[in-house]
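Novice: structure for this input, please:
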Amino acid sequence: MTDDTPQITDSHCHLDFPDFANELDQVIDRAVTAGVTRMVTICTRLRQVPQVREIADTYDPVFFAAGTHPMSAAEEPMATVDELVALARHPKFVGIGETGLDYHYTAESASVQQDSLRIHIAAARETGLPLIIHARAADDDMARILAEEHRVGAYTCVMHCFSSSAELARAAIDLGFYLSMSGIAAFPKSQELREIFATAPVERILVETDAPYLAPPPHRGKRNEPAFTAHTARVGADVFGMDYTAFAAQTQANFDRLFWKAAAWQAAA
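Specialist: Next up, the predicted model:
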């Protein structure tokens, strides 16, 4: 990275996945060279927290979050609010999740997913950390539960890898939540999704890879990695009619506002 390389943050990746085994030094170096100065690696099964936490402890640019992925909710022990709150004591633990609803592959566990989601929301409310939501083929239930729980007590949230309907986008924005652009938003056939993003306030937009999945062009079909956040962010700049430097700076400010603990840790470092 040169001094004039715009800085951005990969707000959602999975650096503990075997796709990155024995290569994390190089992966993180490439990210930093591309201007990706922070990465949030997401633990999707709480029993894997030690491995994910170790990555964050080892690499200065890496922060972590943890939760039970909705597709695993029926096969993993149900998380507790106390368990999630305890994890949040770590100085580089910056978010609750990912959690959410996925009825595309795992509709049969919908009720378990909903119970798990509400537990994660309660932990987000108690800690003040942002909730990280995975939503697929469950728009109506997702909008309903997020709104119901927000009436119980406010919390913050990012709709990670957002690729749902305009209605769910509006419901999230109306609650004060954020939408995160992944490589999907850069796919040629995603014009409708780009139009949905364009209707959102740019102050509520984050960028991510969801690495190792969903690599944006020109790397589509290959393993994704945090350095590729820059490709998605350039598409995001086009969506909002901004130059890349300004859009990158805006998404940095957005990340700092939502992931306040990461911003505070970095400021104190």
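
Novice: C-alpha only now, for contacts and for neighbours.
Specialist: Will do.

Novice: right, and Thr106 touches Ala74 too?
Specialist: No. Using CA atoms under 8 Å, Thr106 makes no contact with Ala74, being 9.0 Å away.

Novice: which other helices and strands does the helix or strand where Ala171 lies contact?
Specialist: Ala171 is part of helix 166-174 when elements are defined by DSSP states H and E. Contacts defined by 3 or more CA pairs under 8 Å, 6 or more residues apart in numbering; DSSP states H and E place helix 166-174 against helix 139-152, strand 178-181.

Novice: pick the most deeply packed of the ones you listed.
Specialist: By mean neighbour count, with neighbours taken as mean count of other CA atoms under 10 Å, strand 178-181 ranks first of these at a mean of 26.

Novice: which residues are contacting that strand?
Specialist: The contact list for strand 178-181, computed with CA atoms under 8 Å, 6 or more residues apart in numbering, reads 157-162, 169, 172-173, 197, 204-208, 232-233, 236.

Novice: and the helices in the stretch 101-250 of the chain, which stretches?
Specialist: Using DSSP state H, counting those that start in this stretch, the helices of the stretch 101-250 of the chain run over residues 103-106, 110-127, 139-152, 166-174, 191-198, 229-239, 244-258.

Novice: need those in TSV with distance to His14, can you?
Specialist: Output for the helices of the stretch 101-250 of the chain, formatted as TSV (distance: least, CA to CA, whole Å):
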stretch	distance to His14
helix 103-106	20
helix 110-127	19
helix 139-152	23
helix 166-174	24
helix 191-198	23
helix 229-239	13
helix 244-258	18
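
Novice: quick one, which of those is nearest to Phe93?
Specialist: Relative to Phe93, the nearest member of these by CA to CA is helix 110-127, separated by 10.8 Å.

Novice: and the closest one, what does it pack onto?
Specialist: So helix 110-127, by 3+ CA pairs under 8 Å, 6+ apart, packs with helix 81-87, strand 93-102, strand 131-136, helix 139-152.

Novice: to compare against the first, here's another:
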Amino acid sequence: MEISLVDSHCHLDFDDFGTDMEAVLARAKESGVERMLTICTRVTKFDQVLAIAMAHDNIRCTVGIHPHEAENEPDVDVAKLVELSKHPKVVGIGEAGLDYFYDKSPRERQQQVFATHIEASRLSGLPIVVHSRDADEDTVRLLQDGAKKGGLTGVIHCFTSTQYLADAALEMGFYISLSGIVTFKSAGALRDVAKSIPLDRLLVETDSPYLAPIPMRGKRNEPSFVRHTATYIADFLGLSLPDLAQKTTANFDRLFAKAA
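Specialist: Below you'll find the model as predicted:
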């Protein structure tokens, strides 16, 4: 049976794909990955991200600043993010959030930039793509502050956190996306949390070029590999791959309605 998957989070503008982009996209199609969302991590690189989406009918993009880049990127206010998000190819805000594991930007600056993106998400009506690592409490606090104002939707991408963050995100109506990490032998705790995610809130992603799933571990990750992750998730949830593909694709279209 043919399947249709969406890689809900990849980074096609990264140099890792600079020499074989068309081959990467061809392999994605052969694997049943019909569409991709390429994620912006630096507003100063947004034009390159947008150009990739513009060049391919099956690719959409986001606009935003990754927490690693929060200190180095120029100030971008809510109005600017909202204006950039009006482009037809832009379907989400982010990737934005908090990373207290690497702490590549001061935490106060990360929080400031994250709050700006949350407000831009609310006002634009587009979902926010959230990065959160070792920052559950502050992530929940800032998202709840935004949610109280109304109109906030989004996804916790590449989820590796606690049941606390999962439950809080789901209570706010957010979705949760699983990457190849869920296939790793060391990810037992993550799989326990994953089993609690309602099927109508689940997305799949690669986060490529990083985090290739088993059995591709150690290789450059690419959108076609999301099939391996989806196959693994389907197996441990007791679903067929076509069923999981149908559900996660429908979820993607519900959350990223502008991409549908």
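
Novice: related to what we said a few turns ago, and the contacts of strand 178-181 of the first structure, which are buried?
Specialist: Buried members of these, scored by 16 or more other CA atoms under 10 Å, are 157-162, 169, 172-173, 197, 204-208, 232-233, 236.

Novice: what's the local residue count around whichever residue in the first structure pairs up with Thr183 of the second structure?
Specialist: In the first structure, Thr183 of the second structure lines up with Ala186, judged by TM-score structural alignment. Per other CA atoms under 10 Å, the neighbour tally for Ala186 of the first structure reads 25.

Novice: is it correct that Glu95 of the second structure is in contact with Val63?
Specialist: Yes. Using CA under 8 Å, Glu95 of the second structure makes contact with Val63 at a distance of 7.4 Å.

Novice: quickly list what's touching both of the two.
Specialist: Taking CA under 8 Å, 6+ apart as the contact criterion, the common neighbours of Glu95 of the second structure and Val63 are Ile39, Cys40, Thr41.

Novice: tell me who's in contact with the last one.
Specialist: Looking back up the chat, that one is Thr41 of the second structure. Val63, Gly64, Ile65, His66, Glu69, Gly94, Glu95, Ala96.

Novice: what lines up with the first one in the first structure?
Specialist: So the one you mean is Val63 of the second structure. Matched by TM-score structural alignment, Val63 of the second structure corresponds to Ala66 in the first structure.

Novice: contact partners for that match?
Specialist: So Ala66 of the first structure contacts Ile42, Cys43, Thr44, Arg45, Leu46, Val49, Leu84, Phe93, Gly95, Ile96, Gly97, Glu98 (CA under 8 Å, 6+ apart).

Novice: count of residues packed around the last one?
Specialist: The one in question is Glu98 of the first structure. Neighbours around Glu98 of the first structure, by other CA under 10 Å: 26.

Novice: mind listing what's buried along stretch 7-21 of the second structure?
Specialist: Within stretch 7-21 of the second structure, the residues that count as buried by 16+ other CA under 10 Å are Asp7, Ser8, His9, Cys10, His11, Leu12, Asp13, Asp16, Phe17.

Novice: most widely separated two among the residues you listed?
Specialist: Farthest pair in these (CA to CA) is Ser8 and Asp16. Separation: 18.3 Å.

Novice: Thr160 is in contact with Asp136 of the second structure, correct?
Specialist: No. Applying CA under 8 Å as the test, Asp136 of the second structure and Thr160 come out as separate, 10.6 Å apart.

Novice: which non-adjacent residue is nearest Asp136 of the second structure?
Specialist: Spatial nearest neighbour of Asp136 of the second structure, chain neighbours left out: Leu165 (5.8 Å); criterion: CA to CA, 6 or more residues apart in numbering.

Novice: so the corresponding residue of the first structure for the one you found versus Val202 of the first structure, what's the distance?
Specialist: Under the alignment (TM-score structural alignment), Leu165 of the second structure pairs with Leu168 in the first structure. Distance, Leu168 of the first structure to Val202 of the first structure, by CA to CA, to the nearest Å: 17 Å.

Novice: now do Thr68 of the first structure
Specialist: Separation of Thr68 of the first structure from Val202 of the first structure (CA to CA): 29 Å.

Novice: go on, Asp243 of the first structure?
Specialist: Here Asp243 of the first structure is placed at a distance of 13 Å from Val202 of the first structure (CA to CA).

Novice: quick check on these two: which one has the bigger neighbour count.
Specialist: More neighbours surround Val202 than the other of Asp243 of the first structure and Val202, with 19 against 12 (other CA under 10 Å).

Novice: the more buried one -> the second structure?
Specialist: Per TM-score structural alignment, Val202 of the first structure is aligned with Leu199.

Novice: now do Ile132 of the first structure
Specialist: Under the alignment by TM-score structural alignment, Ile132 of the first structure pairs with Val129 in the second structure.

Novice: again, but for Phe20 of the first structure
Specialist: Using TM-score structural alignment, Phe20 of the first structure sits opposite Phe17 in the second structure.

Novice: and the contacts of Thr41 of the second structure, which two are the farthest apart?
Specialist: Val63 and Glu69 (13.2 Å).

Novice: return every residue with contacts to both of these two.
Specialist: Shared contacts of Val63 of the second structure and Glu69 (CA under 8 Å, 6+ apart): Thr41, Arg42.

Novice: aligned to Ala34 of the first structure, what sits in the second structure?
Specialist: Aligned counterpart of Ala34 of the first structure in the second structure: Ser31 (TM-score structural alignment).

Novice: does that match touch Arg227 like I think?
Specialist: Yes. With contact defined as CA under 8 Å, Ser31 of the second structure counts as touching Arg227 (6.7 Å).

Novice: which of these two has more residues huddled nearby?
Specialist: Higher neighbour count among Ser31 of the second structure and Arg227: Arg227, with 26 against 19, using other CA under 10 Å.

Novice: dump the residue contacts of the counterpart of the more buried one in the first structure.
Specialist: Counting by TM-score structural alignment, Arg227 of the second structure corresponds to Ala230 in the first structure. Taking CA under 8 Å, 6+ apart, we find Ala230 of the first structure in contact with Ile8, Ala34, Gly35, Val36.

Novice: again, only this time at 10 Å
Specialist: 6-10, 31, 34-36, 207-209, 216, 236, 244, 248 (CA atoms under 10 Å, 6 or more residues apart in numbering).

Novice: kindly report the same for Gly221 of the first structure.
Specialist: Counting by CA under 10 Å, 6+ apart, Gly221 of the first structure makes contact with Tyr213, Leu214, Ala215.

Novice: export the residues you listed to JSON lines and tack on neighbour count and distance to Thr58 of the first structure?
Specialist: Output for the contacts of Gly221 of the first structure, formatted as JSON lines (neighbours: other CA atoms under 10 Å; distance: CA to CA, whole Å):
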{"residue": "Tyr213", "neighbour count": "19", "distance to Thr58 of the first structure": "23"}
{"residue": "Leu214", "neighbour count": "22", "distance to Thr58 of the first structure": "26"}
{"residue": "Ala215", "neighbour count": "26", "distance to Thr58 of the first structure": "25"}
